[in-house]
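**Student:** Model the structure of this input:
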Amino acid sequence: MTAHTDLPPHPRSTLVQTLGLIAFLVAWVLLYRQLIPISDWLVSLLPVDRHSHTGEALAFFFYDVPKVLMLLALIVFAMGVVRSFFSAERTRALLSGKAEGAGNVMAAGLGVVTPFCSCSAVPLFIGFVSAGVPLGVTFSFLIAAPMVNEIALALLFGLLGWKVALTYMGFGLALAVIAGWIIGRLKLEHWLQDWVRQIHAGAAVETLNQSLTWPDRYAAGVEAVRDIFGKVWKWVVLGIAIGALIHGYVPADLMVRIMGADAWWSVPAAVVLGIPMYTNAAGVIPIVEALLGKGAALGTTLAFMMSVIALSLPEMIILRKVLTARLIAVFVGVVGSGILCVGFLFNLLF
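**Tutor:** Modelled structure (predicted):
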C-alpha cells in the first residue's frame, strides 16, 4: 500500500503555500520599513534622553536587533530553499577528482552556497580529503564556507550597501582561491594527521532527491531558519549589544586614532585581536557596523571581521584533530597574510 507521503502534492496546495509566502514577504517589507519609528518609540517610553549616550545606545540596539534578525530569517530561508538542491555528498562528489586551479575556484564558489560554518565544515574537510579531493581545493572550501557565506553577504548588503557586499565577496573568494592554491602547491599532505591519511573512503554517494516538490523546498527553508536561528540568535543579540555600547559611548576621535586608515599598524592589530574571539558573521557584523559608524577604516574593520570568522580559535582547536600543528601554522599564516592584504587594499580603495 502506497503511503500518502509518496503522492505528489495537489497543485492547489502548492499554490496556497506560494501565495502564503508572497503575503509573508509583503508583511516583512512593511514591517522592515517601520523599524526606525518603532525603535524611537521604544526609547521614548524609557526615562532617558534620546540624544544622550544611553539613548543613542538603546536606539541602536532596538533598531538593529529586529533588523538583523529579520534579514537573517529571510536570507536563511532563501538559502535553505537553494540548499535543497545540494547535499554534503553532492558537494564532495563535485569536488572529487578536480584539478587545482579550477578545483579551487569551484570549491570557493560552493562554499558560498553550502550550509557550513567554520566548525561544521571541519567534518566535511575530513570527508573531502578521504575522498581524494586535493588538499588545496579542500582548504579553498574551508576558507570560503564560513567567510563568504550568505549570512555575511546579506547582512553586509543590508547594513553597508551592495558595493561593500560585492567587494567583500570578490576579495573573500579571491582569498579562498589563492590561499587554497598556495597550500596545494606546497604539497603538505604528509602534514595531515596519520589517521586522516589512512582513511580510504569509497566514491561519494549521491543522495540528493531530485523529485523534491516546491512545498518540500519551502519546508527545507523553514527548517533552516529554525536550525540556524537556534544557533546564532544569542550571538546576534550579544554582537548588537557590544555594537550599541560602541555606538553610544566610544568617542569617534578615539576610534579613528585606533582603527583609522592612517594607523598602518591597525590592520595587523585587528587581525590578531579577531583570532581569539568566538562568534560568527551574524554576531560580528553589528560590531562592524558600529565601528564604521564611529569612523573606523573599512579595511581595518573588515580585516577584523575576516579573522574572527575564518581564523577563530575554536576552529583551530577542531582542526588540530585533523591537521598537525605545522599545517595549522601554514594555514593561519597564508590566510592571515591574505586578510592583511585585503585590509590594506580596502583602506586604499574606500
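**Student:** drop to CA atoms for contacts and neighbour counts, all remaining ones
**Tutor:** Noted.
**Student:** the helices in the stretch 151-300 of the chain, which residues?
**Tutor:** Taking DSSP state H, counting those that start in this stretch, the helices of the stretch 151-300 of the chain run over residues 162-185, 194-197, 214-249, 252-259, 266-274, 281-293, 298-310.
**Student:** right, and those - which one's nearest V335?
**Tutor:** V335 lies closest, by Cα to Cα, to one member of the helices of the stretch 151-300 of the chain: helix 162-185, at 6.1 Å.
**Student:** Name the surrounding residues that touch that closest one.
**Tutor:** Applying Cα atoms under 8 Å, 6 or more residues apart in numbering, the external contacts of helix 162-185 come out as 100-101, 104-105, 108-109, 134-141, 143-144, 147-148, 153-154, 156-157, 330-331, 334-335, 338-339, 342.
**Student:** what about 6 Å?
**Tutor:** With contacts defined as Cα atoms under 6 Å, 6 or more residues apart in numbering, helix 162-185 is touched by 104-105, 135-137, 139-140, 143-144, 153, 156-157, 338.
**Student:** Show me the one of the helices of the stretch 151-300 of the chain that comes nearest R326.
**Tutor:** helix 162-185 (12.2 Å).
**Student:** Buried residues in the closest one, which are they?
**Tutor:** Neighbour-count burial for helix 162-185, with 16 or more other Cα atoms under 10 Å as criterion, is recorded at 164-165, 168-169, 171-184.
**Student:** try stretch 249-260
**Tutor:** Buried residues in stretch 249-260 (16+ other Cα under 10 Å): V250, A252, M255, V256, I258, M259, G260.
**Student:** Show me where the stretch 1-150 of the chain has its helices.
**Tutor:** 11-32, 35-44, 53-83, 88-95, 102-113, 121-130, 135-147, 150-160.
**Student:** A303 and G343 touch, don't they?
**Tutor:** Yes: with contact defined as Cα atoms under 6 Å, A303 counts as touching G343 (5.0 Å).
**Student:** Now E150. Nearest residue, chain neighbours left out?
**Tutor:** V112 (6.4 Å; Cα to Cα, 6 or more residues apart in numbering).
**Student:** residues contacting that neighbour?
**Tutor:** V112 sits next to A145, V148, N149 when contact means Cα under 6 Å, 6+ apart.
**Student:** Pick the one among these closest to I199.
**Tutor:** A145 (23.5 Å).
**Student:** Skipping its backbone neighbours, what lies nearest that closest one in space?
**Tutor:** Nearest to A145 is G111, by Cα to Cα, 6+ apart, at 3.9 Å.
**Student:** one more, for comparison:
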Amino acid sequence: MTIISEIFGWLNNQLLKMTWLSDLVRIFVEKVLGISIDDKVGGSIHFFIYDTIKIFILLSVLIFMISYIQSYFPPEKTKKILGNFKGIKGNILGALLGTVTPFCSCSSIPIFIGFTSAGLPLGVTFSFLISSPLVDLASFLLLVSFFGMKIAVAYLIVGLLLAVVGGTIIEKLNMEKYIEDYVWGAQDLDIEADEMTRKKRISFSKDQVKDIIKRVWLYILIGVGIGAAIHNWIPQSVIERILGHNNPFSVLIATLVGIPIYADIFGTIPIAEALVGKGVGIGTVLAFMMGVTTLSLPSIIMLSKVVKSKLLVTFITIVTVGILVIGYLFNAFSFLLI
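**Tutor:** Now for the predicted structure:
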C-alpha cells in the first residue's frame, strides 16, 4: 500500500503539480534573470511564469480528453438521454452531464434553451445550467494539481449537490410559466448526429482545445497576474482582515466580489491558490470561485433574456444561498480537508 501511495504521489507531483516545471522556472528566474524568488519581484515572476505554463499545458491536455469524451454526447443525444428521466433522477443526470461540457456560464445558456424547447423538465435543465460552468472534469483535475485530491473531490461533490438541489427546488416551484414565450417556440432541430469516426473525434477535440484556449487565455493571464500580486505584494494581515476567519462576512464578501468577474473556473484557480496561501479559509475561496463561475453578470444578463424576472430572482437567490451555506460549512469543517 505504501508503494502505491508513493507512486501516486510521484505521478501527482510530476504530472499535475509539475514540480519539475517549478524547478525549471526557479532556475530561469534566479540564474538567468539573477533575481531571488524569495524577493517580491522574483516571487511574482516565478508565480506568473510557472502557473501560466502549467495551466495552459494541463488545460490543453484535459480539454482534448474531455472533448473526445464529449464527442459521444452531442446535444441531440444528450436531450434523448435526459428525456428518459424525470424528478430527482433527471436532475442528478442533468448535473452529471454538465460535468462533461467544458463551457462557461454564457455558452451553456444556448444549450439550456435547446433543452427547454425540447420539453425537458425545468429542474433538469437548471441542474445542467448550474453544473456546466461550475464543475467539469478538466477543472477537477486542475484543482487536484493545485489543492490536492480532498479539496478537489469536495468541490466536485458540493458543486453537483448545489446543481441538483437548485434544479429540484425550481422544479417543485412549477415555474415553467416564467420562461419567455419564444423559448418554447424555438425550433428544435432534433437531427440525429452523424456517427463520428476516430479521426473526426480527434479533429473535434483539437478544435475544442483551440476554441476554449482562444476564449479563456486572457482571463487566465489576468487571474494569474492577480494571483501573483496577492501572493507576493498584498500583506497577509490585509487579506486576513477582509477575508479571514475572524470576519463573519468573509464568505459573503468573497461571493459578491466574484459576481462582477467574468471568467471560467480556470482563471479563478490561480487567484484561489494565492488566497489559500495567504490563510483565507477554503470555504471563502470556494465561495469566490462559485460566485465567479455561476453568477457572473454577463451570464445573468443573458439568462434575463430567456427567463422572466421572478424565475431569474429565484435562480439567483437559490444559488447565492447555496454558495453561502457551502462556504460557511467548509470553513467550519476545513480541518477535515487540510
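**Student:** Please state their TM-score.
**Tutor:** Once superposed, the chains reach a TM-score of 0.90 (TM-score structural alignment, normalised by the length of structure 2), with 321 aligned residues with a Cα RMSD of 2.0 Å.
**Student:** before we move on, the earlier item: nearest to R320 of structure 1, of the helices of the stretch 151-300 of structure 1?
**Tutor:** helix 194-197 (11.7 Å).
**Student:** which residues in structure 2 does that closest one align to?
**Tutor:** Taken onto structure 2 by TM-score structural alignment, helix 194-197 of structure 1 occupies residues 181-184 there.
**Student:** which other residues reach the matching stretch?
**Tutor:** By Cα under 6 Å, 6+ apart, stretch 181-184 of structure 2 touches S117.
**Student:** And that stretch, what's buried?
**Tutor:** By neighbour count on 16+ other Cα under 10 Å, the buried set for stretch 181-184 of structure 2 is V183, W184.
**Student:** cool, stretch 14-25 of structure 2 as well?
**Tutor:** For stretch 14-25 of structure 2, by 16+ other Cα under 10 Å, it's L16, K17, M18, T19, L21, S22, V25.
**Student:** what's the counterpart of A59 of structure 1 in structure 2?
**Tutor:** By TM-score structural alignment, A59 of structure 1 lines up with H46.
**Student:** Measure how buried that match is and give me the count.
**Tutor:** H46 of structure 2 has 26 neighbours, counted by other Cα atoms under 10 Å.
**Student:** ditto for the one 5 residues further on
**Tutor:** D51 of structure 2 is flanked by 26 other residues according to other Cα under 10 Å.
**Student:** corresponding residues in structure 2 for stretch 162-172 of structure 1?
**Tutor:** So stretch 162-172 of structure 1 sits over residues 149-159 in structure 2, by TM-score structural alignment.
**Student:** Nearest residue to K321 of structure 1 in space, ignoring adjacent ones along the chain?
**Tutor:** Q193 (7.3 Å).
**Student:** one step back: now neighbour count and distance to P286 of structure 1 too, for the contacts of V112 of structure 1, in CSV please.
**Tutor:** Output for the contacts of V112 of structure 1, formatted as CSV (neighbours: other Cα atoms under 10 Å; distance: Cα to Cα, whole Å):
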residue, neighbour count, distance to P286 of structure 1
A145, 29, 20
V148, 27, 16
N149, 23, 16
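**Student:** now structure 2: which of the residues you listed match?
**Tutor:** Retained in structure 2: A145, V148, N149, out of the contacts of V112 of structure 1 (criterion both residues aligned by TM-score structural alignment, their matches' Cα atoms under 6 Å).
**Student:** which one in structure 2 is aligned with the last one?
**Tutor:** In this case it means N149 of structure 1. Under the alignment (TM-score structural alignment), N149 of structure 1 pairs with D136 in structure 2.
**Student:** Enumerate every residue touching the residue nearest to K321 of structure 1.
**Tutor:** V322, L323, T324.
**Student:** let's go with 8 Å and repeat that
**Tutor:** K321, V322, L323, T324.
**Student:** G283 of structure 1 too?
**Tutor:** V232, W235, V236, V237, L238, G239, I240.
**Student:** mind checking how far the last one is from L327 of structure 1?
**Tutor:** Translated: I240 of structure 1. 35 Å (Cα to Cα, to the nearest Å).
**Student:** again, but for the second one
**Tutor:** W235 of structure 1 sits 30 Å away from L327 of structure 1, taking Cα to Cα as the criterion.
**Student:** show me the residues around the match of N149 of structure 1 that make contact.
**Tutor:** By Cα under 8 Å, 6+ apart, the neighbours of D136 of structure 2 are G98, T99, V100, T101, P102.
**Student:** What lines up with the fourth one in structure 1?
**Tutor:** In structure 1, the position corresponding to T101 of structure 2 is occupied by T114, as judged by TM-score structural alignment.
**Student:** where's that match relative to F85 of structure 1, distance?
**Tutor:** Distance, T114 of structure 1 to F85 of structure 1, by Cα to Cα: 10 Å.
**Student:** cool, G202 of structure 1 as well?
**Tutor:** For G202 of structure 1 relative to F85 of structure 1 (Cα to Cα), the value is 23 Å.
**Student:** More neighbours: these two, which one.
**Tutor:** F85 (13 against 9).
**Student:** how about that one, what's its match in structure 2?
**Tutor:** F85 of structure 1 maps onto Y72 in structure 2, by TM-score structural alignment.
**Student:** Please give the number of neighbouring residues around G158 of structure 1.
**Tutor:** Applying other Cα under 10 Å, I find that G158 of structure 1 has 14 neighbouring residues.
**Student:** so it makes contact with L71?
**Tutor:** Yes: between G158 of structure 1 and L71 there is a contact at 7.4 Å, judged by Cα atoms under 8 Å.
**Student:** Report the contact partners of the nearest residue to L159 of structure 1 once chain neighbours are set aside.
**Tutor:** Counting by Cα to Cα, 6+ apart, E289 is the residue found nearest to L159 of structure 1 once chain neighbours are left out, at 6.9 Å. By Cα under 8 Å, 6+ apart, the contact set of E289 of structure 1 is L159, L160, G243.
**Student:** Relative to V164 of structure 2, how far out is the equivalent of E289 of structure 1 over in structure 2?
**Tutor:** In structure 2, E289 of structure 1 lines up with E273, judged by TM-score structural alignment. Taking Cα to Cα as the measure, E273 of structure 2 falls 27 Å from V164 of structure 2.
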